[in-house]
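J.: Have a look at this fold, sequence not included:
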């Protein structure tokens, strides 16, 4: 959770407004539609709030048959400030329904990032017999008049006895602070450590690039265990944020458990700006020890990245999910330009939910990242255009009109015979001037996502253009699954060995797909395109009077969101 110092005057003024006018805890101010509304970029299969600023996913938990996505949210505007927790729920990780605001900032405290666990054993004593609580651990960012120095960050607790609908702050917050107190101590992620039968928390001192590990028997009283850091990784000036320590069975063998420490860094990521790196190692219940890390001072390419694109940050896993593999989600944005992204009345979106696995690749454990099985199951049930095999020789071939769309899943297996490079262009305009290019370079063995001609980009000079990942072919082939949405492209290559996620902002009519090869032959096999536009989810401001709106009913819905106050 990054602090934007330049937003401080706006934040203070807005908090005073909220305090003076008594805005309800569940209300978010949605402006009425204006000519600046950018419905052409509102995602179809990625979660966005109906309006206002959103960043880090928080409180990811599966409870009572529903996935809960909490997130950093400004209930008063479309820029960073007034950090509160927004809330959305889903039963399938595909269709999301926005809920009333969960926890709101006030004049003395903002609600920064954190996590939620279902305390099914009622270790906290905050539940009642038969009604265990959901317990949220989050960072309190204190303001003047709070009893703490302005800017102090400490960990606090809130709990819910109604499956996340309402939240009660613990009466003796904060429950964990440093001595002396810190302005960079944040982002608690809590999980149950089964071998020791206790809770483990990872949190950070962000500007010191340190993950601090604590243990607790009751979620209230925490005891320091150890620090994890890597001297010289990354360079001075970068922040470590949103840590997550996850156990995974290597090659799906439950006898070979390895631990993955995800550390979100800003800046210094592989694609520039913010991104999510990871370390694989061992955890004995007290200390995390990574395997085979790159030497201090190494280039970012020497390290492991969850995603090689520019727009994957604050990644975290859901607590309590069914199944043998964790499910993760991230903020689909980059601090290099997040404040300038040209969307309204909302700003911010989440990535597609993803499944994590750990596989042996070239003799080392690597994180494998795939679309969540729930998404795949839903997409498999949609009508699909199956095109078979397409051979392309030193040319560009546009696919038939039946494949056109602005939200779709594209699947294929690319065999490069003697071509130097080959790939495809998505969200392509009729004149060919606009498009996002996905290229495999056979000589360099690299996969590139190029958004230099993808649409609007002049809103920020830091909106990087090309993102490259090393990726050898498997048996001479490259398997691609590409999820295209109105303002994003996600590329999953070779079963999730490499992933690239980028925002794009094309015109509404850039809806074509083209295949290309350079200097030789390439075969695009088992090619299929699945439209994903038959979904109605984003921006459902849930109260007793509203239903999920369609994009056509956006104007009516925004008025309802405002009147819900």
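T.: Thanks, I have it. Since the structure is predicted, the reported quantities are computational estimates derived from the model, not experimental observations.
J.: all contacts plus neighbour counts: C-alpha atoms, from now on.
T.: Fine.
J.: so where do the helices sit in the stretch 451-565 of the chain?
T.: For the stretch 451-565 of the chain, applying DSSP state H, counting those that start in this stretch gives helices covering 554-563.
J.: Please name the residues that touch the residue most central in space within the chain.
T.: Among the residues of the chain, the one closest to the centroid is residue 330, at 0.9 Å (CA atoms, centre = their mean). Residues near residue 330 by CA atoms under 8 Å, 6 or more residues apart in numbering: 56-57, 312-316, 350-351, 353.
J.: Give the ChimeraX command for selecting the buried subset of those residues.
T.: To isolate the buried members of the contacts of residue 330 in ChimeraX, using 16 or more other CA atoms under 10 Å:
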select :56,57,312,313,314,315,316,350,351,353
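J.: what separates stretch 475-492 from the chain centre, distance-wise?
T.: 17 Å (CA atoms, centre = their mean, to the nearest Å).
J.: ugh, wrong one, I meant stretch 511-525
T.: A distance of 31 Å separates the centroid of the chain from that of stretch 511-525, by CA atoms, centre = their mean.
J.: Reformat the contacts of residue 330 as CSV; add secondary structure and distance to residue 273.
T.: Formatted as CSV, the contacts of residue 330 follow (DSSP: H, G, I helix; E, B strand; the rest coil; distance: CA to CA, whole Å):
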residue, secondary structure, distance to residue 273
56, strand, 15
57, strand, 18
312, coil, 10
313, strand, 10
314, strand, 12
315, strand, 15
316, strand, 18
350, strand, 17
351, coil, 17
353, coil, 22
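J.: how about CSV for the contacts of residue 330, with distance to residue 245 added?
T.: CSV is the format used below for the contacts of residue 330 (distance: CA to CA, whole Å):
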residue, distance to residue 245
56, 17
57, 16
312, 18
313, 16
314, 13
315, 12
316, 9
350, 21
351, 20
353, 18
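J.: one more structure, for comparison:
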């Protein structure tokens, strides 16, 4: 623990050592989150402890006592645990539809038992008399992507919407041998996501966190817009209309809007491809089911096991089935790709390894889906 008496310019340690220590050198005992509990009038600390989150309270902020825990093992999660728990966080949020106030616990975990990788999760519930979180429903992912982890959460005032930023990385490959354009180790542990705005709402009797990207509109330059109609195109040998095949700068904002005048709703398959000499990311969306598949490859991971982990295919549900208008936001740069399915509350963020300045973008569909698109460079200078 450290303190400041000059408004945070400098900090002084409270003591020569930690105010708390783990039971052993091998014990999982990390990522303290501390807040003042207005009900108990005490400081409350949440600690990641293997497959549970331990809860400690203190009257002076220096001496903490154990008061309970929130278990996240297989017994608490219907037989499927979430592996090692990290980065607990607690927020109070207001349901945007009913005005009900709920407590939300966020944490990092591994979704291998659910066909997913590591990610940021949340649970909705309440606090007991000691300030221990009691879950009322099963965990859900904050972002569906493969690399949204160790997230931070910020509220401008009590019970308001949350802004979240995640680490785009995964211990399965981020800490392995990553090489640059000269085939030299680059020691890059990943990147940071765009800010995500999180809103709590109740859908079909269960609370859900809607995620949307905070878009960098002030940084967009060299915008190009156009409309492509499939009635003016012919299908290729694979049965797809090639709607767009263009080269852009690697830091790019894509906005895609699709309609289907012939069938009334967007249907069939839509395929997006982002290609560079050393990196490829593909998204295949099925409008008839709402499911989409994300695959990727890179030449910049030198470790074979890490490369296998990075290349895994993931299938997620967008929540968008045969829409009248399909709307998708995409943001890319050398280190990331982030998707937002507009109006569904779902985002997908992933880490990308590339050293290339240019990006080849392709979009195709096997149904009569017309496309309106807008492309802009993201310029932070």
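T.: Cool, got the structure. All values reported here derive from a predicted model rather than from experimental measurement.
J.: Do you know the score for how well these two fit?
T.: Superposed pair, TM-score by TM-score structural alignment, normalised by the length of structure 2: 0.80. Supporting alignment: 355 aligned residues with a CA RMSD of 3.2 Å.
J.: what does the longest helix along structure 1 correspond to over in structure 2?
T.: As assigned by DSSP state H, the longest helix anywhere in structure 1 is helix 8-21. Helix 8-21 of structure 1 lines up with nothing in structure 2 when matched by TM-score structural alignment.
J.: what about the equivalent of residue 211 of structure 1 over in structure 2, neighbour count?
T.: In structure 2, residue 211 of structure 1 lines up with residue 53, judged by TM-score structural alignment. If you count neighbours by other CA atoms under 10 Å, residue 53 of structure 2 ends up with 26.
J.: Excluding residues flanking it in the chain, which one is nearest residue 104 of structure 2?
T.: residue 124 (4.6 Å; CA to CA, 6 or more residues apart in numbering).
J.: residues near the one you found, how many?
T.: Counted with other CA under 10 Å, residue 124 of structure 2 comes out at 25.
J.: helix or strand for it, which one?
T.: Counting by DSSP states H and E, the element that carries residue 124 of structure 2 is strand 118-127.
J.: just to revisit the earlier point, helix or strand for the match of residue 211 of structure 1, just tell me which one.
T.: Residue 53 of structure 2 belongs to strand 52-58, assigned by DSSP H and E.
J.: average offset between that strand and structure 1?
T.: Comparison of strand 52-58 of structure 2 with structure 1 after fitting gives an average deviation of 1.8 Å (mean CA distance after the TM-score superposition for structure 1).
J.: can you list the residues that contact that strand?
T.: By CA under 8 Å, 6+ apart, strand 52-58 of structure 2 touches 42-48, 64-73, 85, 88, 131-132.
J.: Which of those are buried? Put it as a PyMOL command.
T.: Provided next is the PyMOL selection string for whichever of the contacts of strand 52-58 of structure 2 are buried by 16+ other CA under 10 Å:
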select buried, resi 42+43+44+45+46+47+48+64+68+69+70+71+72+73+85+88+131+132
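J.: So which of the contacts of strand 52-58 of structure 2 belong to helices?
T.: Among the contacts of strand 52-58 of structure 2, no member falls in helices (DSSP H).
J.: what about the strand holding residue 53 of structure 2, distance to the chain center?
T.: Taking mean C-alpha positions (CA atoms, centre = their mean), strand 52-58 of structure 2 and its chain are 26 Å apart.
J.: any idea where the strands of the stretch 251-400 of structure 1 begin and end?
T.: 257-266, 275-283, 288-290, 304-305, 313-317, 327-331, 346-347, 354-361, 364-371, 385-393, 396-398 (DSSP state E, counting those that start in this stretch).
J.: which residue numbers in structure 2 go with the last one?
T.: Residue correspondence for strand 396-398 of structure 1 in structure 2, counting by TM-score structural alignment: residues 242-244.
J.: Can you give the contact residues for the matching stretch?
T.: 228-230, 233, 235-236, 361-365, 371.
J.: next one: stretch 164-181 of structure 1
T.: Counting by CA under 8 Å, 6+ apart, 102-103, 134, 140, 152-161, 185, 220-222 sit against stretch 164-181 of structure 1.
J.: now swap in stretch 88-99 of structure 2 and tell me
T.: So stretch 88-99 of structure 2 is in contact with 31-33, 46-48, 53, 100-108, 153, 158-161, 199-202, going by CA under 8 Å, 6+ apart.
J.: For ChimeraX, what selects the buried ones among those residues?
T.: In ChimeraX, this line selects whichever of those come out buried by 16+ other CA under 10 Å:
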select :31,32,46,47,48,53,102,103,104,105,106,107,108,153,160,161,199,200,201
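J.: Would you agree residue 155 of structure 2 is in contact with residue 163?
T.: Yes: under the criterion of CA atoms under 8 Å, residue 155 of structure 2 makes contact with residue 163 at 6.5 Å.
J.: quick one: which of these two has more around it?
T.: Between residue 155 of structure 2 and residue 163, counting by other CA under 10 Å, residue 163 is the more crowded of the two (20 against 14).
J.: what's near enough to touch that one?
T.: Counting by CA under 8 Å, 6+ apart, residue 163 of structure 2 touches 153-155, 195-198.
J.: which of the residues you listed line up with contacts in structure 1?
T.: Retained in structure 1 (both residues aligned by TM-score structural alignment, their matches' CA atoms under 8 Å) from the contacts of residue 163 of structure 2: 153-154, 195-198.
J.: Reformat the residues you listed as CSV; add distance to residue 344 of structure 2.
T.: Below are those laid out as CSV (distance: CA to CA, whole Å):
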residue, distance to residue 344 of structure 2
153, 21
154, 22
195, 17
196, 14
197, 13
198, 12
